[in-house]
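> can you look at this prediction? I've put the sequence above it.
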Amino acid sequence: MDLWYSWEFIVIVLAGFSMFRSFCQSEKAPYYTFVHEATSAPHVLYYDYIIIGGGTSGCPLAATLSQGASVLVLERGGSPYGNPKIMNIANFANSLSDTSPNSASQQFISEDGVYNARARVLGGGSALNAGFYTHASDDYVKQAGWIPEFVEKSYAWVESKVAFEPPMLEWQSAVRDGLVEVGVLPYNGFTYDHIYGTKVGGSIFDKYGHRHTAADLLEYAEPRNISVYLHASVHKILFTETGKPWPGPRAYGVVFEDSLGLKHWAYLRKSSMNEIILSAGALGSPQLLMLSGIGPANHLQAHSISVVVDQPMVGQGMADNPMNLLFIPSPIPVEVSLIQVVGITKFNSYVETASGLSFAYSWAHKFIREYELHLNETGQPSAVTAEAMSRATETLNSLVAETLQGGVILEKVIGPVSSGELKLRTTNPDDNPSVRFNYFKEPEDLHRCVQGMRTIIEVVNSRAFSKFRYKDMPVQALIDLVVNLPVNLRPRHFSTAMSLEQFCTDTVMTIWHYHGGCQVGKVVDNDYKVLGVDKLRVIDGSTFIDSPGTNPQATVMMLGRYMGKRILYERFIQGRK
């Protein structure tokens, strides 16, 4: 079934992208001699480092490590290059709605009833997201224990390939000025820095609307020292028995399958310095640890998995930045834009915006039809009844003639404080695990959402934004529009006097910033080494306690570079002993 349920699709359905200008031309894809289909891989391989996941952290990590060692990257997805659904901003939502077997996105529904997607492509989430590029705050860097000087150098390394200053057109400028008008101060101009106030951030879309992903960072790699295999699904990490000279289990290889279902074995070369590194993402890394025998013993045994280490914290601390939005139909045409402006408030909610123009009437109704089809196929109960569907259709009909133009203003909660857990559904690594984020379980998160929504309402009513507002359309009508759309599977409380608290709870969506499951201090140490085993690290967003900045992708890419340099330094020091 097509994915007509992510917030990014709301942007395209209600704001639209299909009439985007033809200047979104694909640049020539980099020619990587070391990237191959896994079907061409030898039956047995030997490398210094085996990286599981060629995503947002895996690509910069692999490129860096290849400067001083041999590196194998095993990516379960395909290449983003040559795929217009991924590479052009005009096709942003299409990359999410592609449900073909080898699509770049893999949809899942959390146990909270919120639609979501995970990446399945070289470059990871950077090949699917809305492109916003911004650093973590200084406080975040300090709390993470990173060295600020090296963090800045690692960010700069990333930015030389994938980050750009976006053009500021009318819609984004109006929201920017509206944020300043309502007191989200100071105005900090264009900057990658995470500081209070309103700013314009970077983008991984260039001036032609062409996406640059973490896969571009492989241009830094030493071709003689690296092999990247696509459609290589890792099934298990292999461990030795406890015994001398290692006090605990030691990772020494992995088993992976190619697209034909043939198994391959990859082993570490014999050296105390060589390692396996998990960079499979916030869902994939804890899932693969469990499948390999590291996780809560009772849960693993229930799936007939032999326990290597009883580690109850694997899969814990799963969190997702909750997102809520208003769609604002515009009386005048608006530009196509993804996230460029952000208001960073002192009450810890971020306000952002996106806009566009499309022949969206049939698309919006397709959204509803596909949602109904999903309920029919899954039999999943929902409070979104036939009456609610009818109300959604009427709402759209009242706003749409032949075209629908406008945009969304959204808020997302920092952190968040609320968290949940991830568990296995099956022992198939290609299946989605079960994950619950517990949105707004903690009152603090709900309070931040309400404050963020109030800020959005103030911006909508601001003088700076006035030309994009229908004068006779009250904010309540904008709230009703979102409430009447089946944006998730959560219970709905339709009321003319709906509180913002209820609005936040009922209409929560994801913004893709889920993290946790292999957190520092709980599953890995400060060097990202998995506790209780040897020669295994996790380097990706699953290690985060909180999501960095207003968008984590820059920091995830930075972390790959940062830890790659650090590991090579350790290797150099050990080699001299």
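Perfect, thanks for sending it.

> could you use CA atoms for every contact and neighbour count after this?
Fine.

> the strands in the stretch 51-200 of the chain, which residues?
Along the stretch 51-200 of the chain, counting by DSSP state E, counting those that start in this stretch, strands occupy 71-74, 105-109, 115-119, 132-133, 187-190, 197-200.

> between the ones you listed, which gets nearest to residue 314?
Ranking the strands of the stretch 51-200 of the chain by their distance to residue 314 (criterion: C-alpha to C-alpha) puts strand 115-119 first, at 18.9 Å.

> before we move on, the earlier item: among the strands of the stretch 51-200 of the chain, which comes closest to residue 321?
Smallest distance to residue 321 across the strands of the stretch 51-200 of the chain (C-alpha to C-alpha): 12.0 Å, for strand 115-119.

> now do that closest one: which elements does it pack against?
strand 105-109, strand 509-510 (3 or more C-alpha pairs under 8 Å, 6 or more residues apart in numbering; DSSP states H and E).

> turn the strands of the stretch 51-200 of the chain into JSON lines, including distance to residue 461 and mean neighbour count.
JSON lines is the format used below for the strands of the stretch 51-200 of the chain (distance: least, C-alpha to C-alpha, whole Å; neighbours: other C-alpha atoms under 10 Å):
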{"stretch": "strand 71-74", "distance to residue 461": "50", "mean neighbour count": "28"}
{"stretch": "strand 105-109", "distance to residue 461": "34", "mean neighbour count": "21"}
{"stretch": "strand 115-119", "distance to residue 461": "30", "mean neighbour count": "23"}
{"stretch": "strand 132-133", "distance to residue 461": "25", "mean neighbour count": "28"}
{"stretch": "strand 187-190", "distance to residue 461": "19", "mean neighbour count": "15"}
{"stretch": "strand 197-200", "distance to residue 461": "17", "mean neighbour count": "25"}
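
> another one to put next to it:
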Amino acid sequence: MDEASYDFIVAGAGSAGCAIAGRLSEDGRHRVLLLEAGPRDTYPWIHIPLGYHKTFNNPRVNWMFDSEPEPELDNRIMYQPRGKVLGGTSSINGMVYMRGNAADYDEWRQRGCEGWDYDSVLPYFKRAEDNARGADAFHGTGGPLKVSDHRWQPTLARAMHDAAVQAGIPANPDFNGAGQEGVGYYQTTINKARRWSSARAYLGGVRRRGNLTIATRAHATRIVIENGRAVGVEYLTPAGVVRAGARHEVIVSGGVYGSPQLLMLSGLGPAAHLRQHGIEVVRDMPGVGSHLHDHFNTYVAYRCAQPVTMNDLAISLRHRVRAAAQYAFGRTGPLASMGLFVGALVRSDRRLERPDLQINMFAWAVKDRNRHGVVPQPFSAFGLSPVHLRPDGRGTVRLKSPDPLAAPEIRFNFLKSTYDFQALIEGMRICREIARQPALQPFVVEEILPGATVTSEADLKADIRARGVSNLHPVGTCRMGREIDAVVDPQLRVHGIDNLRVADASIMPSIVAGNTNAPAIMIGEKCADMVRAAAQ
């Protein structure tokens, strides 16, 4: 077993991990090792925005996890694509730039997470960002993460936006600005029609830094802990097992599934569960792998009267040839986007203080979306998808095996409350109200899913059970806090273990109202500052 020594080891090169490694290595003072179980991000479809569907079920760059059967969803299995490539899930996600609601972070502070209120995290969002709209009180320029508006939009996008306004939803020019509620156009992590992943942002220009070692196809299998202190990491490579030492700290950034799995494999987790798998207990930590939660969504789909949707690419060779030419010669057209242009943040109940629904308006509609791929409707169609942002259900991530290459056991426990159902039913009603507005009438032929006859509460609940899916924003499995089952403190230090931190979406005490990639990158930025301060 070879061994080299570094100042810092970052286990996981996803949204947060790339940010941490990039920042820790930028002044040249420290030696940094960044471990990634997958390959480098050379697969061409990663970088073409509409290539999302090519990576959705590609084992070359995707872990392709499955949940256990979900009791409230007719025992269906929830497919969980996660990035297994440099950049992690930021290399295969939908590229929407959304931070969440300011009150989400203030709530973290109220739960004992000092330094994580909105005023404290906003500087890290701004520092990360290079926003094409320019700098202001809420946005930054000059940062590594490119954030831009869509350079191409179909006529359908404007119609969706205007229909939402006609339905009584106020226009909002910036979901990440002064307020979140309303309808507007999404910004994206796309630059000049190319995906701008965390790897591209933080590693793209620095991979030749002498003090930064990026090891791909290097699967972290165990944190080496001696006398209550993390001193290194063992990882598996094609050549065998390697051990690397850490003089200062180990930072785990394996994501909501990978981080708790690595902690448990290292003896940190629920004691009885670890003993069941023959793992020596270093510290009994019942919170490791607990508190898993995710946004949940369904969708209402419509047959379109005009050939202006992404579905037309799948059914028409002429449309595909034209789209390829637009992208090749002008970096525009459908391939320059991911098909999601417009969204609305709304409340399912006017008594709520902030939005609990995100209505995604897609320029496409699918028949199915699972580990076998994304199957589009065989005709021109589009969809409106209500996403429940504040779910009550909580689940777990556990080991299926002590084998570090085995997939973890994932249980969500979706739809465990009346509120979870009622919010989605109201979201479907809002989607139908938007589709009835004059701006969308030239495009709507008929509702194809769930169908115009599905109107009663019982029928809508049955439809949600049959078709609803994870929105692929899992968080919470190494949650931050001071509760007895919290895993990390507000400095992201693992309770009871020196020189060990966790930094990714798994540390979120509660899920934010919106997409989770930008918050994960913010977490990486903030973690890097805390690590550097401790190393002074």
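That came through, no problem. Since the structure is predicted, the reported quantities are computational estimates derived from the model, not experimental observations.

> any idea what the TM-score comes out to?
Superposed pair, TM-score by TM-score structural alignment, normalised by the length of the second structure: 0.81. Supporting alignment: 465 aligned residues with a C-alpha RMSD of 2.7 Å.

> now the strands of the stretch 51-200 of the first structure in a markdown table, with distance to residue 363 of the first structure?
Formatted as a markdown table, the strands of the stretch 51-200 of the first structure follow (distance: least, C-alpha to C-alpha, whole Å):
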| stretch | distance to residue 363 of the first structure |
| --- | --- |
| strand 71-74 | 37 |
| strand 105-109 | 19 |
| strand 115-119 | 18 |
| strand 132-133 | 25 |
| strand 187-190 | 34 |
| strand 197-200 | 30 |
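
> can you pull the contacts of residue 66 of the second structure?
Counting by C-alpha atoms under 8 Å, 6 or more residues apart in numbering, residue 66 of the second structure makes contact with 77-80, 410.

> let's go with 7 Å and repeat that
77-80 (C-alpha atoms under 7 Å, 6 or more residues apart in numbering).

> nearest residue to residue 425 of the second structure other than its sequence neighbours?
Computed as C-alpha to C-alpha, 6 or more residues apart in numbering, the closest residue to residue 425 of the second structure that is not its neighbour in sequence is residue 460, at 6.6 Å.

> residue boundaries of the helices in the stretch 351-500 of the second structure?
For the stretch 351-500 of the second structure, the helices defined by DSSP state H, counting those that start in this stretch occupy 418-435, 457-467.

> what range does the first one cover in the first structure?
Aligning helix 418-435 of the second structure against the first structure (TM-score structural alignment) gives residues 443-460.

> that stretch vs the second structure, average offset?
Stretch 443-460 of the first structure, aligned to the second structure and superposed, deviates on average by 1.1 Å (mean C-alpha distance after the TM-score superposition for the first structure).

> please point out which parts of that stretch sit buried.
Of all the residues in stretch 443-460 of the first structure, those buried under the rule 16 or more other C-alpha atoms under 10 Å are 445-453, 455-460.

> hang on, the earlier thing: output the helices and strands packed on strand 115-119 of the first structure as TSV; include the columns distance to residue 336 of the first structure.
Shown next, in TSV, are these (distance: least, C-alpha to C-alpha, whole Å):
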stretch	distance to residue 336 of the first structure
strand 105-109	22
strand 509-510	21
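
> right, so of those, which gets closest to residue 140 of the first structure?
Per C-alpha to C-alpha, nearest to residue 140 of the first structure of these: strand 509-510, 22.1 Å.

> what does the helix or strand following that closest one contact?
Sequence-wise, the next helix or strand downstream of strand 509-510 of the first structure (DSSP states H and E) is strand 536-538. The contact list for strand 536-538 of the first structure, computed with C-alpha under 7 Å, 6+ apart, reads 251, 275-279, 528-530.

> pick the one among those closest to residue 481 of the first structure.
So of the contacts of strand 536-538 of the first structure, ranked by how close each gets to residue 481 of the first structure (C-alpha to C-alpha), first place is residue 279, at 39.3 Å.
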